[in-house]
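Student: model this:
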Amino acid sequence: MSGRWFSSVRARATLGATAVVAVALVAAGIAVLLSLRGNLTSQAEGEADGVAREVAGRIAAGTPYPALDLPDGDENPVQVVDRDGRVLAVSEGLTAISGTGVPDVTPEASPGAGRDDDDDADDPGTGEIGDVTWHGQGSATVDGESDDYRFTQVEVTDRRDETVLVFAGASLGARRDAVGTAATAMLVGLPLLLAVVAAVTWLVTRRALRPVESIRREMAEITASQDLSRRVPEPATHDEVARLARTTNETLTALESSVERQRRFVADASHELRSPIASLRTQLEVGAAHPELLDVPGAVEDTVRLQHLAADLLLLARLDAGERLAGAPVDLAALATEEAAGRPGVTVEAAEPVEVTGSRGQLGRVLANLLDNARRHARAEVTVTVRRSGDRAVLDVADDGQGVPEADRERIFERFVRLDDARGRDEGGAGLGLAIARDVAVRHGGRLTVREAPTGGALFELRLPLAESPLAEKPLDDGA
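Tutor: Got it, this is the predicted structure:
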């Protein structure tokens, strides 16, 4: 069941969207925490800078070190040392410090340092405050409680021109708590937000895929019932699902048409085969009972007609199955001359060789079918013309008969269609010749059409890509 759940598009979409949002939120959370931590550290440095400069200002003004009135150590521990590392002053309650480089927190006596003696005449003036020369992190213990601090170092010259270092710190505890609170809020909120994203994605995907499920159910029912007249529901939208439904219905329509065409083909083929087989059987049965009454020529004729019909049906079956064509060059002019030989009343007009690529046997069948059809309807002559027209080879077969009515010029290419219903089967054939000719033309990337000939009869025009044309390797549809 779990494997089936993970195989659904909705589940994969939900997991994918949740994973992407989770990665994005984690990355954004880390960036926010780092930025918050950096800002709070900068604020701590700013606070430590202010305390250090304030103490440095008092030293530069001549305030004695014991009387500096340093800030409380629990908020801003201060340590004042000279160049030799001797501690001159520390905040009250500071019992330990690290990170400043001077771990001692016990002030030592500094003779004259910051001293305000009574000899005003020898007063050298005000000292000088230097720049912030260092930032660092360390810890301090004030009144028995330890904490982390951000330290600043400022150089200052007192009134006796002695340079001392002022270290001032700003507590990081409150800022660390702020970062921790933000991180906790993110850890709590992240799963909730991911749950909302997963739920919304699940619902939205379910709604989006509901038409797909309807299409699937309908297709399953069509498959089970084999009723190709049914159609899948088409959503009233313009998205991919609606296009899928429309394409599915178009496929069903084409499939229904193909199946119906196949059924008619089988029915017509059975009907056409029944007549010569029944006639042949009758003649054989009569011949078996009365040998002197056996019509051998008639039996042979029925057998030949049956053989031709079987050959036509086999060729149509191969064409419908998409039989791969042989890619050999074929000279249409020579082929037309060859097929016209032995057919009285047929003339061929070809000024030069015209080569196409394809199956010589199938193209020969096309010419034979067109010539046989033209001779059946011609009064006196049939003219075959082979020429070039751009990148196409054109073969025209024209007769001087009655022609084909405009309303029937497409119907004559359907299988088992004979316009002259009163015509005898022996004269008119089974109605497969023109259907085979058009199918072969389309398979060769060309087309076969019919129009009125200059003599008033029918003119069948076969257009095929020339052998040297790029279109020779690209079949065209019937309406090309």
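
Student: going forward, measure contacts and count neighbours with C-alpha atoms only.
Tutor: Will do.

Student: you'd agree residue 126 is up against residue 159?
Tutor: Yes: counting by C-alpha atoms under 8 Å, residue 159 is a contact partner of residue 126 at 5.2 Å.

Student: compare those two (neighbour count), which wins?
Tutor: Set residue 126 next to residue 159 and count neighbours by other C-alpha atoms under 10 Å: residue 159 wins out with 22 against 16.

Student: for residue 463, see how far away the more buried one is.
Tutor: 112 Å (C-alpha to C-alpha, to the nearest Å).

Student: could you do residue 72 as well?
Tutor: Taken as C-alpha to C-alpha, the span from residue 72 to residue 463 is 104 Å.

Student: who's more crowded, the two?
Tutor: Higher neighbour count among residue 72 and residue 463: residue 463, with 24 against 15, using other C-alpha under 10 Å.

Student: contacting residues for residue 295?
Tutor: Counting by C-alpha atoms under 8 Å, 6 or more residues apart in numbering, residue 295 makes contact with 283, 287.

Student: and residue 469, by the same measure?
Tutor: 391-392.

Student: repeat for the one 4 residues further on
Tutor: By C-alpha under 8 Å, 6+ apart, residue 473 lies in contact with residue 445.

Student: tell me how far it lies from residue 465.
Tutor: 9 Å.

Student: what is in contact with the two at once?
Tutor: By C-alpha under 8 Å, 6+ apart, the residues touching both residue 473 and residue 465 are residue 445.

Student: buried residues in the lengthiest strand in the chain, which are they?
Tutor: Scanning the chain for the strand with the most residues, using DSSP state E, yields strand 128-142. By 16 or more other C-alpha atoms under 10 Å, the buried positions in strand 128-142 come out as 128-130, 132, 135, 137-142.

Student: list the contacts of it.
Tutor: 45, 49, 53, 56-57, 60, 73-74, 77, 93-100, 146-158.

Student: same deal with stretch 364-378?
Tutor: 335-336, 339-340, 381-382, 397-402, 427-428, 433-434, 436-437, 440-441, 457-458, 460.

Student: to compare with the earlier structure, here is another sequence to fold:
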Amino acid sequence: MSRRRPFGSVRAKATLGATLVVAVALLAAGVAVLLALRDNLGGQADAAADAAARRVASQIAAGTPYTELELPDAEDHPVQVVDRDGRVLAVSEDLEAISGTGVPGVTPAPSPGPDRDDDAEDGDDADDPEAGSVGATTRHGEGRATVDGHDAPYRFSEVEATDPRDETVRVHAGASLAGRRSTVGTAALVMLAGLPLLLGVVAVVTWLVTRRALRPVEDIRREMAAITASADLSRRVPEPVSGDEIARLARTTNETLAALEGSVERQRRFVADASHELRSPIASLRTQLEVAAAHPDLLDLPGAVEDTVRLQHLATDLLLLARLDAGERPGDGRVDLGELLAGEVAQRTGDRIGVRAEADAGAVVAGSRQQLARVIGNLLDNAQRHADARITATVRVTGGGVLLCVDDDGAGVPEAERDRVFERFVRLDDARSRDDGGAGLGLAIARDVARRHDGDLTVDQAPDGGARFTLRLPPAEVGSS
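Tutor: Okay, here's the model as predicted:
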């Protein structure tokens, strides 16, 4: 007995799969949000560093001496001014160390710097606002700065400025990244804290939804288990009214159960009828042998031979039906139905009514010669039992295939009985009696063989008022062997 594994069910797999998919999606979305937030805060830091650097560059362009520059608070915006040779001209107060600007120095070197008085004696350049200029931002980068013993990360911006002496310097100004890191870290913590809760909600909802969705499947499984245990094929599984795939599965299951029930019932009837049909000739043959054993002079030898032949024919029919029910394929040989009919008629020299046979040329079909000969023989036997004086067999080639018609001038088959006549062990009247040699299997075998050959066998009224049995078969494909 197999144990039910809780994590082997479809519901558990669906819940686990949905949870994993949502987890991956949330992680990917979280990383994307954090990266976007980090870039956005980095852009804000760049803008703040740019503004601080430009304010200092504007003072230099205006001719303010380096020793008199108004520099922002070093903790907020550490500033370093260097010339083209890398000499430090000015730094923020309390700036103890800096990295990321390309120049690690934090001690200003002696520099004459711009002198407004000297410039004024030389001319009017001191009053000219166009004497210096502020260039574009040339670089952004990250580094660190130590201010009053406190080390922190910064985003640095580099701006070039030209003083009134036409000397170009570089202004490095930083913007603190501590706030960005704190914000990104807080957002990451909030996401990580909320992720398990959200995944738990997803898992619970998925578990409940799949349980509700799969409940009809469990009902179907339970009912199928009960049907298997009880062997009661008349029971049916419940069909949901949803009309979805599960409802179609239940409908197909019920159709399968109905077909199986019908097949089992037909098999039971077949076994019962076969047992009944075999019992009669066996009992008759046994009686004759027992009488012969006690009174040899009373032995009915012809009757014993007749019962033996009947028993042999019945056994042959039952074996053929068993092979057909097992799915025996007819093969793909080429059979000329007209020649086959002529051969069967030529062999029937002892029939009470002669058969008039006509056939079109080229009536070739694909299948088993032996099985098709059996069909023709069964149809002719049936006509011999019912005809009054005339039997006609014709083979015609039509656009839809090949037709074999066997007509008799007997009483015919009532319209209400035309489907039932092909059932096994069915006799419609006294003419189909055991004494006449019929066991009710000939027409059933003939239709089964016809359908195995992708054709059909039907019965209708003949022009003479009797029965017309029509065998329809598809023509053989050109080139088939």
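
Student: can you give me the strands in structure 1?
Tutor: 78-82, 87-90, 94-98, 128-142, 145-157, 163-171, 328-331, 346-350, 355-358, 382-389, 392-399, 447-452, 458-465.

Student: in TSV: those strands, plus distance to residue 274 of structure 1.
Tutor: Converted to TSV, those look like this (distance: least, C-alpha to C-alpha, whole Å):
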stretch	distance to residue 274 of structure 1
strand 78-82	118
strand 87-90	122
strand 94-98	112
strand 128-142	105
strand 145-157	106
strand 163-171	107
strand 328-331	37
strand 346-350	34
strand 355-358	34
strand 382-389	33
strand 392-399	32
strand 447-452	30
strand 458-465	31
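
Student: which one of these lies nearest to residue 9 of structure 1?
Tutor: strand 447-452 (44.6 Å; C-alpha to C-alpha).

Student: so the closest one aligns onto which residues of structure 2?
Tutor: Strand 447-452 of structure 1 corresponds to residues 456-461 in structure 2, going by TM-score structural alignment.

Student: do the same with stretch 245-252 of structure 1
Tutor: So stretch 245-252 of structure 1 sits over residues 250-257 in structure 2, by TM-score structural alignment.

Student: what comes up buried for that stretch?
Tutor: 250-251, 253-254, 257.

Student: ditto for stretch 52-71 of structure 1
Tutor: Under 16+ other C-alpha under 10 Å, the buried positions of stretch 52-71 of structure 1 are 52-65, 68, 70-71.

Student: from those, which ones fall inside helices?
Tutor: 52-60 (DSSP state H).

Student: and stretch 55-67 of structure 2, how far out from the chain middle?
Tutor: Centroid separation for stretch 55-67 of structure 2 versus its chain: 74 Å, with C-alpha atoms, centre = their mean, to the nearest Å.

Student: how close does the closest residue to residue 93 of structure 2 other than its chain neighbours get to residue 43 of structure 2?
Tutor: Counting by C-alpha to C-alpha, 6 or more residues apart in numbering, residue 74 is the residue found nearest to residue 93 of structure 2 once chain neighbours are left out, at 6.3 Å. From residue 74 of structure 2 across to residue 43 of structure 2, the span is 20 Å (C-alpha to C-alpha).

Student: again with residue 439 of structure 2
Tutor: Distance from residue 439 of structure 2 to residue 43 of structure 2, by C-alpha to C-alpha: 98 Å.

Student: translate residue 339 of structure 1 into the numbering of structure 2.
Tutor: In structure 2, residue 339 of structure 1 lands on residue 344 (TM-score structural alignment).

Student: any idea how many residues pack against its match?
Tutor: For residue 344 of structure 2, the count of nearby residues is 15 (other C-alpha under 10 Å).

Student: one more: residue 470 of structure 1?
Tutor: 10.

Student: ditto for residue 296 of structure 2
Tutor: 11.

Student: next one: the one 3 residues further on
Tutor: Residue crowding around residue 299 of structure 2 was assessed by other C-alpha under 10 Å; the count is 16.

Student: then the one 10 residues further on?
Tutor: Counted with other C-alpha under 10 Å, the burial measure for residue 309 of structure 2 works out to 14 neighbours.

Student: over to residue 413 of structure 1?
Tutor: Residue 413 of structure 1 has 22 neighbours, counted by other C-alpha under 10 Å.

Student: that one pairs with which position in structure 2?
Tutor: Using TM-score structural alignment, residue 413 of structure 1 pairs with residue 422 in structure 2.

Student: most tightly packed of the strands of structure 1?
Tutor: strand 163-171 (a mean of 27; mean count of other C-alpha atoms under 10 Å).
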